[in-house]
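# Return a 3D structure for these sequence lines:
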Amino acid sequence: MLAICKREFIESFKGFKSIIVIAIFLVTAYYSADFSNFLLSLDADFTSEEEQILHTFGIAALIMVFGMLFVMGLSHDTVNREVHERTIRFLVTRTSRSSIIIGKFLGIALFWVVCLLASFLIITIFVHEFDVTTFLQSTSLAIYYSAVTVLVSVLIKKPGFTMFLSVVVGIAFPIFNGWVTYTSNAWFSWMKYFLPFYYLDDLSLNYKLFVVLLLAGVLVMIALLVFRRREC
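Got it, this is the predicted structure:
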């Protein structure tokens, strides 16, 4: 499992798309910190909580609006590519199916944790304060997105179709999730309990953060159950 996690983590850094995404996060972090310092220099009447949000708003908004698109765009074929190229047979003979799914999930999630950590460290250099709450909330979102990506890659066999689906879902997910979270429509409002945005609207650390991680765990378990029943 650790070997698969390590391979997936390293592979996530390779390729032109990965470089672009990493650059977007780092540039956003830099200008987010720079712009927040500019606003604070105007002596506006911000509370301490508002100042924290101001520093990390760019990264938080980036992961909420484009996070799913980025994660699925880079790793949409993490499982079905192995199945399509038949390299999955070598993995299955050497390790368990549980190790394959969990290892790939951890590798993808770790890549995004590192990207977020680097972004928040850049902000910390400028503002001399590390926003733990926003970092953990953003990390939990990235972990949730990683779980969705692994599940989709298990459910859909063709890498070409998941590439197309990653764009559609990546764009539609934040819109739908935001609407479901605040809608009063009884037919859809119940869905907010299965989506992450509902649990991340609080500025303080609480149990809701762990609910997002629990949802991610459930998605990985579903992916594992499906993968165990599938012929490779």
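
# use CA for all of it now, contacts and neighbours both
OK.

# Excluding chain neighbours, give the residue nearest to residue 158 in space.
Leaving out its chain neighbours, the residue that sits closest to residue 158 by Cα to Cα, 6 or more residues apart in numbering is residue 80, at 6.4 Å.

# Roughly how far does that neighbour sit from residue 37?
When distance is defined by Cα to Cα, to the nearest Å, residue 80 is 45 Å away from residue 37.

# Looking at these two, which has the bigger crowd around it?
The residue with more neighbours, out of residue 80 and residue 37, is residue 80; 22 against 16, by other Cα atoms under 10 Å.

# That one and residue 134: what is the separation?
Using Cα to Cα, residue 80 is found at 33 Å from residue 134.

# Repeat that for residue 69.
Residue 69 is 20 Å from residue 134, by Cα to Cα.

# now residue 90
For residue 90, the distance to residue 134 equals 40 Å [Cα to Cα].

# which of these two has more neighbours?
residue 134 (23 against 10).

# any idea which element that one lies in?
For residue 134, the element it lies in under DSSP states H and E is helix 132-155.

# Would you do the same for the sequence below? I want to compare the two.
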Amino acid sequence: MWAICLNEFKGHFKSFKSIVVIAIIFGVTYLTADLMSNLMATFPEEAAELGTDGYATGIVILIFVLGFFFITGLSHDIINREVSERTMRFLVTKTSRLNVLMGKYLGVWFFWLFCMVICFLLITIKSKDFLWLGLIDTMLFLSVALALNLVFSIVIPKPGVTMFVGITFALVFPALSFWAIFSGKLYVTWFKFLTPYYYSSLSNYYILINGLYTVLLLLLAYWLFNRRDF
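Got it, this is the predicted structure:
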């Protein structure tokens, strides 16, 4: 499992798309934190109302709005790439399917953990305080997004189709989620309970529900993966 995890982790640093995404994330994070620092100096009373959490505004908004899009662009074929290249049969004969699945998932998860830790370290330069809650909230949200991406890559056999479905989902799902959260209409407000955005918006211990959400999606992914014939 750990060999697969390490290979997936290193592979995410080798593509041009990854470099672009990393540059965007780091750039937005630092520039927003720097802007917040300037606001603190210019308007201390108004900016103080946001607290130190305001320094993480850039990365939080970026991940919540474009997180699914970034994950789709980098990892949409995490499983079906191996199936398409006929290397999955080799993997499942060398180790258990659970090890393959978790190795793939954890490899991508650690890639995003690395990126988020660097982002929050950049924020610390300006805030003088490491925002642990912000990091945990962001990673729990990304954990759900990565698990959903894993399910898509298992269900859809062709990488090209996964990319199309993933991009469509990345555009529609956040919009529908925010609509459900802020709408008072009964026919749509129920949908908020199915989105990781809602539990992140509640903050405090509610963000841990996204951890449970991730576990349920991984169980679904494992069940679907076991039903596949390679």
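
# mean deviation (superposed) between the helix holding residue 134 of structure 1 and structure 2, please.
Mean deviation of helix 132-155 of structure 1 relative to structure 2 after superposition (mean Cα distance after the TM-score superposition for structure 1): 0.9 Å.

# which is the next helix or strand following the helix or strand hosting residue 11 of structure 1?
Using DSSP H and E, residue 11 of structure 1 falls within helix 2-12. Along the chain past helix 2-12 of structure 1, the next helix or strand (assigned with DSSP H and E) turns out to be helix 16-41.

# just checking, what packs against that following helix?
Judged by 3 or more Cα pairs under 8 Å, 6 or more residues apart in numbering; DSSP states H and E, the packing partners of helix 16-41 of structure 1 are helix 48-75, helix 97-127.

# For stretch 184-198 of structure 1, could you pull out the residues that count as buried?
Buried residues in stretch 184-198 of structure 1, counted by 16 or more other Cα atoms under 10 Å: 192, 195-198.

# and if you look at stretch 173-184 of structure 2?
By neighbour count on 16+ other Cα under 10 Å, the buried set for stretch 173-184 of structure 2 is 174, 177-181.

# Run through the residues that contact the one residue sitting closest to the centre of structure 1.
By Cα atoms, centre = their mean, structure 1 has its centre lying nearest to residue 142, at 2.0 Å. By Cα atoms under 8 Å, 6 or more residues apart in numbering, the contact set of residue 142 of structure 1 is 63, 67-68, 71, 109, 112-113.

# Likewise for residue 18 of structure 2?
Going by Cα under 8 Å, 6+ apart, residue 18 of structure 2 touches 12, 74.

# Let's see that with 10 Å instead.
By Cα atoms under 10 Å, 6 or more residues apart in numbering, the contact set of residue 18 of structure 2 is 11-12, 24, 70-71, 73-75.

# Please verify my assumption that residue 61 of structure 2 contacts residue 67.
Yes. Residue 61 of structure 2 lies in contact with residue 67 (Cα atoms under 10 Å); the separation is 9.1 Å.

# More neighbours: those two, which one.
The neighbour comparison of residue 61 of structure 2 against residue 67 (other Cα under 10 Å) goes to residue 67, with 21 against 13.

# Map the more buried one onto structure 1.
Under the alignment by TM-score structural alignment, residue 67 of structure 2 pairs with residue 67 in structure 1.

# From the centre of structure 1, give me the residue that's furthest out.
Largest separation from the mean C-alpha position in structure 1: residue 43, at 34.9 Å (Cα atoms, centre = their mean).

# Now for the aligned partner of that one in structure 2: which residues touch it?
Aligning on TM-score structural alignment places residue 43 of structure 1 opposite residue 43 in structure 2. By Cα under 10 Å, 6+ apart, the contact set of residue 43 of structure 2 is 36-37.

# And residue 43 of structure 2, how close does it get to residue 124 of structure 2?
20 Å.

# Over to residue 206 of structure 2?
Distance from residue 206 of structure 2 to residue 124 of structure 2, by Cα to Cα: 25 Å.

# now swap in residue 96 of structure 2 and tell me
41 Å.

# Mind giving me the ChimeraX command for buried ones among the contacts of residue 18 of structure 2?
To isolate the buried members of the contacts of residue 18 of structure 2 in ChimeraX, using 16+ other Cα under 10 Å:
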select :12,70,71,73,74,75
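
# May I ask which two of the contacts of residue 18 of structure 2 are separated the most?
Pairwise distances among the contacts of residue 18 of structure 2 were taken by Cα to Cα; the largest, 18.9 Å, belongs to 11 and 24.

# just to revisit the earlier point, my guess is the match of residue 67 of structure 2 contacts residue 60, does it?
Yes. Assessed by Cα under 10 Å, residue 67 of structure 1 is found in contact with residue 60 at 9.5 Å.

# Residue 96 and residue 124 of structure 2: which has the busier surroundings?
residue 124 (18 against 11).

# Now which residue in structure 1 aligns to the more buried one?
Taking TM-score structural alignment, residue 124 of structure 2 has residue 124 as its aligned residue in structure 1.

# cool, residue 11 of structure 2 as well?
In structure 1, residue 11 of structure 2 lines up with residue 11, judged by TM-score structural alignment.

# ok now do its match, which residues does it touch?
Residue 11 of structure 1 is in contact with 5, 18, 74-75, 107-108, 111, counting by Cα under 10 Å, 6+ apart.

# of all those residues, which comes closest to residue 50 of structure 1?
Ranked by distance to residue 50 of structure 1 (Cα to Cα), these are led by residue 111 at 28.9 Å.
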